[in-house]
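Chemist: coordinates only, sequence not included:
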């Protein structure tokens, strides 16, 4: 009887682990789908380059 309970507990733990991995994979897939590869993520360390033209103080072209 103890063997049956032990095997049942092991199977239950494996099933719970599989379910947890499934949930984590689904969450990861949602994050990947939401990320736009064409945009730099915030805080990536990239800085915009300063413009080569001096600022026009009179706002005229």
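Modeler: Everything's here; your move. Since the model is a prediction, treat every value here as computed from it, not as a measurement.
Chemist: use CA for all of it now, contacts and neighbours both
Modeler: Noted.
Chemist: roughly how far apart are residue 35 and residue 4?
Modeler: 47 Å (Cα to Cα, to the nearest Å).
Chemist: what separation do you get for residue 35 and residue 23?
Modeler: Taking Cα to Cα as the measure, residue 35 falls 19 Å from residue 23.
Chemist: next one for the comparison:
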């Protein structure tokens, strides 16, 4: 290859790299704009999980200290 062909090849490679950098920059800006406009708290109708009605828990016993032999006495100190 002659010097002229080498210079042209290097110029073409640098131009392709510059176009790639510009394209990646534009795609990142578009992606950032899309993320900024998306509201995570709002649900899109027809997508996502369906909400089930909440079940009410049955009332527990009267408030007060736990009875003997209940959860408070079952602590094993964290050993398996």
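Modeler: Yes, it's here. The shown structure was predicted, so the numbers you read here are calculated from the model rather than taken from an experiment.
Chemist: if I look at residue 25 of the first structure, how far off is residue 18 of the first structure?
Modeler: Look at residue 25 of the first structure and residue 18 of the first structure: by Cα to Cα, they are 11 Å apart.
Chemist: where do the strands sit along the first structure?
Modeler: In the first structure, no segments count as strands under DSSP state E.
Chemist: in space, not sequence, find me the middle residue of it.
Modeler: By Cα atoms, centre = their mean, the first structure has its centre lying nearest to residue 31, at 4.2 Å.
Chemist: what does it correspond to in the second structure?
Modeler: The alignment partner of residue 31 of the first structure in the second structure, by TM-score structural alignment, is residue 34.
Chemist: so what's the residue count around residue 7 of the first structure?
Modeler: Look at residue 7 of the first structure: counted by other Cα atoms under 10 Å, it has 11 neighbours.
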